[in-house]
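Novice: Can you look at this prediction? I've put the sequence above it.
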Amino acid sequence: MALLAKMVVDKDFVIGNVDDRLYGSFIEHLGRAVYGGIYEPGHPQANEQGFRQDVLRLVQDLRVPIIRYPGGNFVSGYDWKDAVGPLESRPRKLDLAWRTVEPNQFGMNEFVDWSKAAGSDVMWAINLGTQGIDEARNVVEYANHPSGSYWSDLRASHGYRKPHNIKTWCLGNEMDGPWQIGHKTAEEYGRLAHEAAKVMKWVDPSIELVACGSSALAMPTFAEWEATVLDHTYDHVEYLSLHQYYGNPDNDTATFLARSVQMDEFIDSVTAICDYVKAKKRSKKKMFLSFDEWNVWFHSHESDKKLDPWQIAPPQLEDIYNMEDALVVGCMLISLLKHADRVKMACLAQLVNVIAPIMTENGGSAWAQTIYYPFMHASLYGRGQSLVPLIQSPKYDTKEITDVPYLESVATHNEETGEITIFAVNRHLSEKLSFEADLRSFGACKLVEHLVLENEDLKAVNTAQSPGTVKPHTGGNAKADGAKISAQLAPASWNVIRLTTRP
């Protein structure tokens, strides 16, 4: 007997509005993310600023609304002033985070220009590792103050008379991690972040701030870190960050595909901590979440150990993603949508070459990795409101995780366009899943298309020579009968069922 899973959604049962920034990404000065990725002067497809147009087109197709920059671990030893002004006067510096040489040929002004070309806003991370309050206010003044002060006039002298108006700022990066330059206790970081936030908003009261949460759920200081940091920063920040990466080093695919269950629990736990601090402070303010690093990351660990130090832009963290990685990324996107009421920003880490959906060859081609496609589908079609998914699904157990539903799914409704999108992953590795969705509150629905990402080989990858090995097709079998939707979901598949309520 075929496996059967059912879902009911109602247009009035809304999780929350999907903030466009849920589909953000991340560019760090790490490996070939910048040099050889988004910026490569002399490349046949580079423009006069050195921006690779082939990469820009792939980024534009993703409709990425916001991009975090310049790090990451890199930022905790970074002086933003090294990368502004004439290129010839910018110093080369040792980057201790990744043991490379940073030439500083690309910095804030270049990134703002590139982001505009990509159609994205900037999320700027400040250095709270080796720097502090003074640099926090100075960088905001340089970026956002109109004119008439030292730092704003310096920006104008660099050719940028109008302010950049960067509205979203991260107060450091992973300050709970012993690997971080300037690692701090929760008490130390909370006090510093509080004071930095205060002066940054005195310079520009319109900005929004993200405080560092734990670097991962497994951190020994998790929960206590969040509670302590928020105790200091709650009144001055709008978001608390979450970071999480998953891997499959033991080749246990069933467990790997279940990791987003743990992601759900992570988000729920951090939300509970935020609400505890809110209650403790008798505050009326709701703290939102910024899941500003998330992805699959493990393929490149061994090769990264063999790299010689002190190179410029070596091939670091260049995970080559396969079909099962795309399924996990799809499940993680569904997890974010299921928490759209509190997770308002998220950044797929990263965007180009470094654990990224887009890969390039220096001087050569650019192509989309397997994980590019679920991210693109969610960004293009997962706008509007996220709806509560009532799901009945057969389940399975792994060595680590129990009661894992074979069906992972959520639906979004865009009232402006009349579109409903169902995102669904069949986690079963060998069996089809009969899927039924009841959309009774919407009345008659018409099928627009059923996109499917599947491959019989879960280890299949895309390469420069074969960029279309893993690619979605429109040959899904979904049917719409009024408000009843049915489909046979292929084993180990990512599905996007697009519907409209318009005639």
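Specialist: Perfect, thanks for sending it.
Novice: alpha carbons only for contacts and neighbour counts from here, please
Specialist: Will do.
Novice: Please, where are all the helices along the stretch 151-300 of the chain?
Specialist: Applying DSSP state H, counting those that start in this stretch to the stretch 151-300 of the chain gives helices spanning 186-203, 224-233, 253-257, 259-280.
Novice: Report all helices and strands that the second one contacts.
Specialist: Using 3 or more CA pairs under 8 Å, 6 or more residues apart in numbering; DSSP states H and E as the contact criterion, the neighbours of helix 224-233 among helices and strands are helix 186-203, helix 259-280.
Novice: can you check the shortest one too?
Specialist: Counting contacts by 3+ CA pairs under 8 Å, 6+ apart, helix 253-257 packs against helix 323-338.
Novice: and if you look at the longest one?
Specialist: When contacts are defined as 3+ CA pairs under 8 Å, 6+ apart, helix 259-280 sits against helix 224-233, helix 323-338.
Novice: here comes the other one, which I'd like you to weigh against the first:
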Amino acid sequence: MAMKAKMIVEKDFTVGEVDKRIYGSFIEHLGRAVYGGIYEPGHPSADEQGFRGDVLELIKGIDVPIVRYPGGNFVSGYNWEDGVGPVELRPKRLELAWRTIEPNLFGLNEFVDWCRKANTAPMMAVNLGTRGPNEARQLVEYANHPSGTQLSDLRIAHGYKQPHQIKTWCLGNEMDGPWQIGAKTASEYGRIAAESAKVMKWVDPSIELVACGSSNLTMATFPEWERTVLDLCYNEVDYISLHQYYGNRDKDTANFLAQSMGMDAFINTVISTCDYVQATKRSKKRINLSFDEWNVWYHSNEADSRIEPWSVAPPQLEDVYNHEDALLVGSMLISILKRADRVKMACLAQLVNVIAPIMTANGGGAWKQTIYYPYMHASIFGRGTVLVPLISSPKYDAKDYTDVPYLDSVAVHNAEAGEVTVFAVNRHLSEALPLEIDLRSFGGFRVLEHIVLECDDLKAANTQDAPDRVAPHSKGASVIDGNTVQASLGKASWNVIRLKLA
């Protein structure tokens, strides 16, 4: 087949509305995500609460709508009470998930304050590893109940008269994983999730709850875990979570860039499982998905194995991302958008320093990693209605997948702004890919810009000394030809083609 691809998008053939929360992220008490990341008193840019201003500005540049906290594996051994009240009275604890010392200088109230300054919403996780329904409902009472009870009045005594009104809550984290403190079988977890959800909603009926799905798609219990868990807590929860990370450990870039096809299959399998349980229960309620951990993660594994235990905020999971990582992150965003009808929340894990789009130096600067750019572009320009992409593309076979299309793409129609945005990855490592985009149902349009992220060196990365080594430009080749856009997608490139409708 000739190296040419075609994409047809029809205005009335829609996947669903984009819930802006699919562009969420994640902050865990892990490595330098909190200490040295979002919080560093004494830093030249820090405000009166110790929040780094340079980091806040980079986060605002992505327009992150929701941030998950405080974990992650961390939450399964965490007592939320340790992180509230006078800082000088807060205990230092052994943190077993990542084998560090947790000083508890930053906790729930600081996180909520930080969220307000970052123009984002909190997504709070409760500990269902070492704790259970009682502690979960107490946390909701402390955070969300107005006043007149011991815990709501304690929040007021801590300086927060108004309730935090945290809407979204995660019922634990990766409870199927043997690495998790308090790991459980599906039946054990399903029961505790149901009971926790019940009492949490009794305290605040307005909240929405996310049950733990499988820790990744390779778990031996997937998808039976989802079926059992949902069978036990279907009526009490609103979402089920997905987690998945990828890495190019075999140094096989063509196979690495195909991994988003596995993400597609993962999402579709979880949707099918949710719908099967719905059918068995004869229920009108539909469970949606929260893909609340996803990213590339593998670069830092060797360095992490050498970290001395029991230090405070060591540099853990500090992957330095290269150009090919940004391409896969772009495809993972496309995978999420293609199922916008069911994936209503997602969290790039994580936000700062720990497998993150933003890196910092303690006492120094902050800079954008390569993966910052597709994340930013999708969040800023990927709002509206996702259109069904009808794609024809040349294909290749990789080690793990066959018939991998060189073109990975999706389109979003923002009727309010009068724009259509096409996100596209060219997976071909050595050739540009001509692309014809048929937009006949939209009438007239013009190209606003064609943003391209490309680099001749797939392993090139941004660093403190070279923060713009890999950065996008707006010199992409896209021209109007009647009712079509004729574009050229450079080899191994991420593309954002923005069209203004007449």
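Specialist: Great, that's in hand. As the structure is a computational prediction, the values presented were derived from the model and not from experiment.
Novice: circling back to that earlier point, most neighbours per residue, which of the helices and strands packed on helix 224-233 of the first structure?
Specialist: helix 186-203 (a mean of 20; mean count of other CA atoms under 10 Å).
Novice: Check the mean deviation of that helix from the second structure.
Specialist: Mean deviation of helix 186-203 of the first structure from its aligned counterpart in the second structure after superposition (mean CA distance after the TM-score superposition for the first structure): 0.2 Å.
Novice: Find me the equivalent region of that helix in the second structure.
Specialist: Under TM-score structural alignment, the counterpart of helix 186-203 of the first structure in the second structure spans residues 186-203.
Novice: Mind listing residues that contact the matching stretch?
Specialist: Applying CA atoms under 8 Å, 6 or more residues apart in numbering, the contact partners of stretch 186-203 of the second structure are 128, 132-134, 136-137, 140-141, 145, 171, 175-176, 207, 209, 211, 225-226, 228-233, 236-237.
Novice: Now which residue in the first structure aligns to Asp252 of the second structure?
Specialist: So Asp252 of the second structure corresponds to Asp252, using TM-score structural alignment.
Novice: how many other residues sit next to that match?
Specialist: Counted with other CA atoms under 10 Å, the neighbours of Asp252 of the first structure add up to 12.
Novice: Let's have the helices and strands packed on helix 259-280 of the first structure in a markdown table, adding distance to Asp304 of the first structure.
Specialist: Shown next, in a markdown table, are those (distance: least, CA to CA, whole Å):
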| stretch | distance to Asp304 of the first structure |
| --- | --- |
| helix 224-233 | 30 |
| helix 323-338 | 19 |
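Novice: what's the closest of those helices to Thr463 of the first structure?
Specialist: Closest to Thr463 of the first structure of those is helix 323-338 (CA to CA; 12.8 Å).
Novice: Distance from the very next helix or strand once past that closest one to the middle of the chain?
Specialist: Under the assignment DSSP states H and E, the closest C-terminal helix or strand after helix 323-338 of the first structure is strand 343-349. Taking CA atoms, centre = their mean, to the nearest Å, one finds strand 343-349 of the first structure lying 4 Å from the centre of the chain it belongs to.
Novice: Counting by contacts, list what strand 343-349 of the first structure packs against.
Specialist: strand 24-26, strand 288-296.
Novice: how far does the shortest one sit from the chain's center?
Specialist: With CA atoms, centre = their mean as the basis, the distance from the averaged C-alpha position of strand 24-26 of the first structure to the chain average is 5 Å.
Novice: Check the helices and strands packed on strand 343-349 of the first structure for me and report the most buried one.
Specialist: Of all these, as judged by average neighbours under mean count of other CA under 10 Å, the leader is strand 24-26 with a mean of 28.
Novice: what's the mean deviation for that strand versus the second structure?
Specialist: Looks like 0.2 Å for strand 24-26 of the first structure (mean CA distance after the TM-score superposition for the first structure).
Novice: Find me the equivalent region of that strand in the second structure.
Specialist: Using TM-score structural alignment, strand 24-26 of the first structure pairs with 24-26 in the second structure.
Novice: what about the helices in the stretch 351-500 of the second structure?
Specialist: 372-381.
Novice: and of the helices and strands packed on strand 343-349 of the first structure, who's closest to Glu110 of the first structure?
Specialist: When these are compared by CA to CA, strand 24-26 sits nearest Glu110 of the first structure, at 15.4 Å.
Novice: now for that closest one, which elements pack on it?
Specialist: strand 66-69, strand 288-296, strand 343-349.
Novice: now with 7 Å?
Specialist: strand 66-69, strand 343-349 (3 or more CA pairs under 7 Å, 6 or more residues apart in numbering; DSSP states H and E).
Novice: what's the angle from the next helix or strand after it to helix 372-381?
Specialist: Downstream of strand 24-26 of the first structure, the next assigned helix or strand under DSSP H and E is helix 53-62. Going by axes from the mean of the first three to the mean of the last three CA atoms, to 10 degrees, helix 53-62 of the first structure is angled at 50 degrees with respect to helix 372-381.
Novice: and helix 53-62 of the first structure, how far from the second structure on average?
Specialist: Mean deviation for helix 53-62 of the first structure: 0.2 Å (mean CA distance after the TM-score superposition for the first structure).
Novice: Residues contacting that helix, please?
Specialist: With contacts defined as CA atoms under 7 Å, 6 or more residues apart in numbering, helix 53-62 of the first structure is touched by Ile38, Gln45, Ala46, Asn47, Ala118, Gly119, Ala366, Met376, Ser379.
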